[in-house]
Each structure stands twice: as C-alpha cells, then as structure tokens.
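give the three-dimensional model of this entry:
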Amino acid sequence: MPTEPQFDIVITRGTLFDGTGAPPFQADVGILGERIVAIGDLSQAKARRIIVAKDLHVAPGFIDIHTHSDISAPFNPWQSSAIAMGVTSQVVGNCGISLGLALHDPLFAFEQRWLAAYGKSIEWSNFNEFLLYLEEQGIGTNFLPLVGHGTLRKRVMGMADRLPTEEELHAMSRLLEEALEAGAWGLSSGLEYLPSGYADVNELATLCSLVRRYNGIYATHLRNEGDTLVESVQEALEVASKAQVPLQLSHHKAEGTKNWGKTKITLAMVDRARAEGLDVQLDQYPYPAFMTSLVVQTLPRSAQQGTNEEMADRLKNAQFRCQIVHEILAAHPEWNDLEPWQNILIGVCRGKPELQGRSVAELAQEAQKHPVEYVLDLIIETEGFVSAINFSIGEEDIVRVMQHPYTAIGSDAVASQVNERSLQDQIHPRVYGTFPRVLGRYVRQQQVLSEAEAIYKMTGLPAQRMGLTDRGFLRAGCYADITIYNPQTVIDTATFEHPHAYPIGIEWVLVNGTVALENGRLTNALAGKVLRANNRESR
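Down below sits the predicted model:
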C-alpha cells in the first residue's frame, strides 16, 4: 500500500526568514490544511504538492497594517494588487473611514461613490452585517477591521462642527462597542478629514478608553502632517496617554520642503513616550508623494464644512470665495507661484478623467487662471470628488522613519486589480508596489535595511502590534500565510505615470494554506478570513 502523504504542501530548498528579525536559515516548510505543521529537513517527506524554492526566499505573508481595502472588497474580493505584492493580511478601516459603518444615505456619498462605480451598493446596516457580507462573499486576504471615527461620528452627528453632547458621545460609544463586540481591532481617526477633525482630545480619549477595555489599538491619521506635525503628534500622544491605549501613528511623514527633517523631532517624541511606558508605534509607505483629497490639501477647514454639494455651493459665492482665496494664500504664500503646483498632480477625477495625471500648474496655465482659482473651479465642477498626488516628502525623512525600530510597512492602499475599469483611475503606485519596493529599492539597492529587518517590519512587528499570535511568523502551529520571492529581482513596477502594474519577483503567495499566487500568476483564490479580534480560532 502506498504511504499516505504527510503534508498537503511542502516548500523545499528555500531560505527562510521567520519574521522575528533573526538571520535567515535553510529549511523546508510542511503544511497540512491551513497551518504550518513542520519546519526542518523534510526531504524524505511525502506531500500532495511540492513547491521548489531554490534560490528563493520564504517569509511569512506580509501584513499590511494600514489599508482602506474594505472599500474595494465588495467589487474586488480577490484583492489582487495586495496578493501580487505578497500581502496575506490587511488592517482595514484606517484614517477614520469604515465602509462597514456607512449607510445607504446621502450623508455617505463618499463611500457610495466608490461602490457605485463598480455597480455595487451598501447592503448592510451595521458593522457586523458588513463582516458577515464579506464572509459570505469570500475575500482574497485576511481582513482585520478597525472602526473609523469619522464614519462613526457621521452616524451620530452628521457633519456637525461642534463637540458631541453627552447623549451623542454615549451613542458613539454604543456603536463603537457593538463593532468591538463584532470583532473590530480598535479605533482609527482621520483628524485631517471632516467630521473626524471636529473631535477634541477628550472625545477621542473617551472612545479610546472603551477600545482599551477590548485590548484594541488607536490608529490615527494626524490632524496635520506638515506645518503643525509636531503639535499633531503631541495631540495623538495625549489621547493615547489619557486612554492608556496602544497608539499607531499612521503613514508617518513630514509634508512640505520647509518641514523636512521634523521627523527627527517626532521620532524622538515617540522614543520618549515609549520610555515613559506608552505603547507607540508607526507605519510608513516608501514613496516621495502622498495622495488624498484635493479639498483637504488646499482648502481651509472653514471652506470644507457640510456636504460636498454644500461646500461647492458656498465656493460659488463671490464674497466667500474671495475670503477663502485670501486664507489659502495667507497660509501658503508660495502658492502664488506656479512652481509648487508642478508637484501636485490630479489623481482620481471621475468627473473629468482627462485631467488625471496632469499637474495643476500645467492645467492652470492652459486655463489662463491663477492656480488657486483653477483649483477652486475644479472643486466646484467635481463637487469635491477629486484627489491629488503631492510630491512633498523628503527622501531623508523616508529613510529615517523606515529605520526606526517600531516602524511597520503599510501601503495606505485600496486594493485594486489591472482591468478595464480600474485603469480609468489615476491611483497611487503604492497600491501595487509598496512591499516589493522596500525589498528591491531599500534593501537590495540602497541597503537602508537588512533583509531580515525589512521582513520583520512587514510580518512580525505588525503581527505583534495587532496581537496576532499565529500569523506573521514561520513556525509550526502558525497559519500558512506565506510569501516566496526572488531577492535578486523583486521590485515594484508601478509608477506615478502608470500606477496599475503588478510587481516582479513575488513568485508564490499562500493564504491559509491555499495558493493565491503561483509562479507570479494570480489564482483568484478566496482563501482569506475576516479575522475578528474576539475569535482567537481565526487569529
């Protein structure tokens, strides 16, 4: 009688990085079902499938600690761009935005527009129903959902520019607790965005105190990442200190040339807070440009109030518009010149797609308008549904933040895929390239990090931050989330001009023991799980 195979899959002859930051070693990996069951010399073992990893490196599947892929999950369940760059788990619901808390209501137009473009709509009424929706549909990577403070606030207070009443704060707490009971991993805020930005320290600390009771984290997109970066980090530290909750500083950077170098100050603040006992960590994407709403990048808060339609209507008023132009140029006198606008490119602009990828400077010149006037007209025409890519992050800051021992890698992506519909959107190349870029540019080419350090920042560090005990590491008993790559060729190919491009060098990806990428080709497996913080069986 033939011997029954001991393993479903054996990965053989590879060089292993175990996710702890330890040096690599030669070993085979044996997988049975969803889990790794053996690591060592398995050359004599029998397996249903053998993956030969000669000259390849084997690592835990990358954990993307900062994404917005809950937005794309309903229309891209395969999460193709994430899988293609080696990501097997994503922390979703960052920057205060939670699709799972959005409603089929005009107030949630932003969330609805993303789905409507792909023929989808909101089919849930609470956080748990959204998670059940994903579980029933299937998902390509594991999802760890956060509760977005901005969406939470909209559910209770709409776009009101004030602090909550006691009853409203209680209502927000109740919704937050329902989500935490459903398995959310913590709270995120996006204080640069409204309505999250209307909150003060006390409101955030009150909600975070509830998060602490559930052993969750607080991830924050700071109130400002440029001129008042230091003050914004201090505010985040104050919230975390009051609530005694672990703090994650999202996509840490210093925007604007005059602010380059401020990361020396902010990282020292992190170190000091950690020395005093506060659990503070960071994440980062390795690019010289950020991408967000053109409204947020250019308009003062006084112009952003209300819905997008209300904002656009106010900007049509000549007196109000004159006042806003004055405020903008008082805050940014350099914007009187064309040169700074050459570094700001129109991103996703579904109302006027012909503008995508072009600089504001070029477009303003063609229109024979002052750049600020051009931007205001564009915001009116698109009702604010336009993003922009801003080249304002210094390379020295990127390297400094990357080398900090508590910085994890996070893409800030909405997972996408290369198809006819997605190609219409001018997105950020981080969606396809973040993790291969670190391994190719910053490890192999520039030696900013050792390979073991980089893998730790992509696996073990985010796993520990989220409280995952059986993901993020290569060891017996862990789930078989595994990425196999060629260290000599791995690199991003997505660019700001052509962002929809899969990387090279990521050869195999396994999610919960199922092959999701085979010899560099997507299998479209839906092997991911919605990981609920209160369900240790799935963690």
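
could you use CA atoms for every contact and neighbour count after this?
OK.

for residue 175, which non-adjacent residue is closest in space?
Of all residues not flanking residue 175 in the chain, residue 152 sits nearest, at 7.3 Å (Cα to Cα, 6 or more residues apart in numbering).

other SSEs contacting whichever helix or strand that neighbour is part of?
With elements taken from DSSP states H and E, the one containing residue 152 is helix 149-157. Secondary structure elements in contact with helix 149-157, counted by 3 or more Cα pairs under 8 Å, 6 or more residues apart in numbering; DSSP states H and E, are helix 166-182, strand 186-190.

let's have the ones you listed in TSV, adding distance to residue 30.
Output for the helices and strands packed on helix 149-157, formatted as TSV (distance: least, Cα to Cα, whole Å):
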stretch	distance to residue 30
helix 166-182	33
strand 186-190	34
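
quick one, which of those is packed in tightest?
Looking across the helices and strands packed on helix 149-157 with neighbours counted as mean count of other Cα atoms under 10 Å, the highest average goes to strand 186-190: a mean of 29.

which SS class is the nearest residue to residue 336 once chain neighbours are set aside?
Take residue 336 and drop its neighbours on the chain: the residue closest to it by Cα to Cα, 6+ apart is residue 329, 7.0 Å away. For residue 329, the secondary-structure state derived from DSSP: H, G, I helix; E, B strand; the rest coil is helix.

another sequence for comparison is provided below:
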Amino acid sequence: MQVLHIKVTGAKNFGRMKEVIAIVEAAQKRGLEISANQYPYVASSTGLIQTIPPWAHEGGNAKLVERLKDPATRARIRKEMDDPNPTWENRLLSAGTWHNVQIASISNRSIDSRRTGMDTGYKRFEGWRVDDAAKEMGKDPYDFVFEMLIANGGGVGCVWFIIDESDLKLALEQPWVSIGSDGSALAISGPLRIGVPHPRNFGTFPRVLGKYVREERVIPLEQAVYKMSGLTAKQLHIADRGTIKEGLAADLVIFDPSTVADRATFTDPFQYPVGIPTVIVNGKVVLDNMRHTGERPGVVIRGHGFAGASH
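As a prediction, this is how the structure comes out:
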C-alpha cells in the first residue's frame, strides 16, 4: 500500500502527523507493506468544487451548475459549507478562510464538459487569492465562487494553504516516505503553460535538496537522494532503476549540492531550478549545461498490473 502525498490538513489537525506515523508503523509491524510519498510544500492543489458538499455533485458538473443556479439549493450549499462539524471532507474548513485559497487555473468546461479555450472573464484572476478576487469584483466570496464555478462548468483549479511546516518536516524524516511531486507535465511556454499552478511541478526535488537538506538540515543528503531514487523504485517495484549499477537503466541527475535550489514560487511557478547542469535518461544526455540536447530517450514504465493497452 502506498499513501499518496502524505499530510494532515487544516489548522485543527496541525501537529497530528505523529499520529499518522504511529498508525503506519503499527501496520508495518503487523507485516503490511505500507509506505508513503510526499511533496515539500505547505499547500496542496485540487479543484474548487471540493468546497461543495458531495450530494451537490451527483449527476456530474452539469447538475452541480444547475444546483448552484437555484437560489434555494445554493443557500443550502452555502450553509453546509459553513458547518463546523461536517460529515464530509470540507476543503474550505481546512483552509479556514478564503484567503488561503489561491485560484490556479480556469478551464471552461461548460460545453460538453471539455476545455474550450473560451475566456469567461475569470482567467485574469489566476494567481489571485479568492477573497482578493471577490473584493475586486465587489462580491461576497461565496457568491464569487459560485458564479465562477457556474461560468466555467466547475473547471476551476486552486492551491490550498492548509499544511503545517512542522508536520511536513516530521513526515520527511521518516525512512519509508519517498519524494513525489504529485505534479503535471507543464512547460514554461507554449500550450502546456497553463494558469498559475502549484510550484511543485517545477520545484519539488531541488526544494528538498536546497531547503530541507542544505539550509535546514532536516535530513542528510544521501537520505534525500535515496528518497528520490532507490526508495521510489523499491516502493513501485521497479527493478531496473533507482540505483547506479551495471546492467540497470542509466538514469542520472548531476547536481551541485552547494547551489541546487528551486526557483518556482506560488506567484511565479514557471521557473526552472538551479544547480542541476546535467540529466541523463537511459544513457543519453538530455540536459547538458542546463540546455536540452534534443534527445528523447524516455520510455513509459509499466507497473506489474499492466495488462496491455486497449484501442
């Protein structure tokens, strides 16, 4: 079992990572193969519709939009969003305030539930905190959120500042927690430059090496490297990668421990890291002196459960 991007969220849960660790370690002692991965940030990322109670999602985004347009149903939704003791995972409750929610991307899904590229007037708020955007529009934050969801068919991605730094560090110290970005394949230019996304897409691994190894000394360098390579391969049962050994795939990242660092931020996430001059994939140099060589030797790595592609 793999716990994906392990964390505890919401101010009321800050400090409870030690309880999570105790649960995992108790399961390990019983013989269960259980581990986790994490990204090194105090914010997560998911859709704004996660603030809406589950029953309002029944039937898909089109039905959700219909419910948000109905005044009585909309009032019920708002009331449940404010309930301090919900029966569902209320993402707004974890955030505490709308200021802890940052608009990351606007993807208009109002037509056939697909991206249309049409600007509904909200793309200018990508990178804004919800309360600031609502104030700019002269609206109550809840009404602003509802109307933005309606206009875009629910297609609004957000960054949520809901994680405590001490919990993050405690998880990072655990030998069974590897590093994973939970990111997407984005680019600094062109069609894959989308919105103002979470900086984890560009900064996860160098952030660990720069901030948590060199600057804050949370874990030693060799442990950090293992968490990004050998441990990950072990957790995913990938036998031919993750370590340097004759006969294995030659995937190597050459970095300077004294300078490696992330540059991506929550307000300017499309920035490459520094201190990583060379990357080798399957024995081919892909990045040389911080420049792409044009080589594309990457391959899809299939898990043991892969049964073949369907066409």
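
relative to residue 503 of the first structure, which of the helices and strands packed on helix 149-157 of the first structure is closest?
strand 186-190 (29.2 Å; Cα to Cα).

how about the helices in the second structure?
Counting by DSSP state H, residue ranges of the helices within the second structure are 17-29, 61-69, 71-81, 91-95, 130-137, 141-151, 165-172, 200-207, 221-228, 230-235.

quick one, the fifth one and helix 141-151 angle?
In other words, helix 130-137 of the second structure. Interaxial angle, helix 130-137 of the second structure versus helix 141-151 (axes from the mean of the first three to the mean of the last three Cα atoms, to 10 degrees): 80 degrees.

superposed on the first structure, what's the mean shift for helix 130-137 of the second structure?
When the first structure is superposed, helix 130-137 of the second structure averages 1.7 Å from its matched positions, counting by mean Cα distance after the TM-score superposition for the first structure.

what helices or strands is that helix leaning on?
On a contact count with 3+ Cα pairs under 8 Å, 6+ apart, helix 130-137 of the second structure meets strand 101-106, helix 141-151.

determine which stretch of these is the most buried.
Comparing these by mean neighbour count (mean count of other Cα under 10 Å), strand 101-106 ranks first with a mean of 27.

mean distance between that strand and the first structure after superposition?
So strand 101-106 of the second structure averages 0.8 Å relative to the first structure (mean Cα distance after the TM-score superposition for the first structure).

corresponding residues in the first structure for that strand?
With TM-score structural alignment applied, strand 101-106 of the second structure matches the range 344-349 in the first structure.

tabulate the helices of the second structure (TSV), appending distance to residue 188 of the second structure.
Conversion of the helices of the second structure to TSV gives the following (distance: least, Cα to Cα, whole Å):
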stretch	distance to residue 188 of the second structure
helix 17-29	34
helix 61-69	30
helix 71-81	36
helix 91-95	29
helix 130-137	24
helix 141-151	26
helix 165-172	28
helix 200-207	9
helix 221-228	23
helix 230-235	27
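
so which of those helices is nearest residue 183 of the second structure?
Closest to residue 183 of the second structure of the helices of the second structure, according to Cα to Cα: helix 200-207, at 4.7 Å.

residue range for that closest one in the first structure?
In the comparison with the first structure, helix 200-207 of the second structure aligns to the range 430-437 (TM-score structural alignment).

same question for stretch 261-277 of the second structure.
Counting by TM-score structural alignment, stretch 261-277 of the second structure corresponds to residues 491-507.

which non-adjacent residue is nearest residue 344 of the first structure?
Closest residue to residue 344 of the first structure apart from its sequence neighbours, by Cα to Cα, 6+ apart: residue 390 at 4.5 Å.

could you do residue 230 of the second structure as well?
On the basis of Cα to Cα, 6+ apart, the spatially nearest residue to residue 230 of the second structure that is not a chain neighbour turns out to be residue 242, at 4.1 Å.

before we move on, what about residue 298 of the first structure?
Nearest non-adjacent residue to residue 298 of the first structure, counting by Cα to Cα, 6+ apart: residue 328, 7.2 Å away.

give the burial count for the alignment partner in the second structure of that neighbour, as a bare number.
Here residue 328 of the first structure is matched to residue 81 in the second structure, going by TM-score structural alignment. When counting by other Cα atoms under 10 Å, one arrives at 20 neighbours for residue 81 of the second structure.

surely residue 81 of the second structure touches residue 96?
No - between residue 81 of the second structure and residue 96 no contact is recorded; they are 11.2 Å apart, counting by Cα atoms under 8 Å.

now for these two: what residues contact both?
Residues touching both residue 81 of the second structure and residue 96 (Cα atoms under 8 Å, 6 or more residues apart in numbering): there are none.

tell me how far the equivalent of residue 32 of the second structure over in the first structure lies from residue 287 of the first structure.
For residue 32 of the second structure, the aligned position in the first structure is residue 278, judged by TM-score structural alignment. Applying Cα to Cα, to the nearest Å, the value for residue 278 of the first structure to residue 287 of the first structure is 28 Å.
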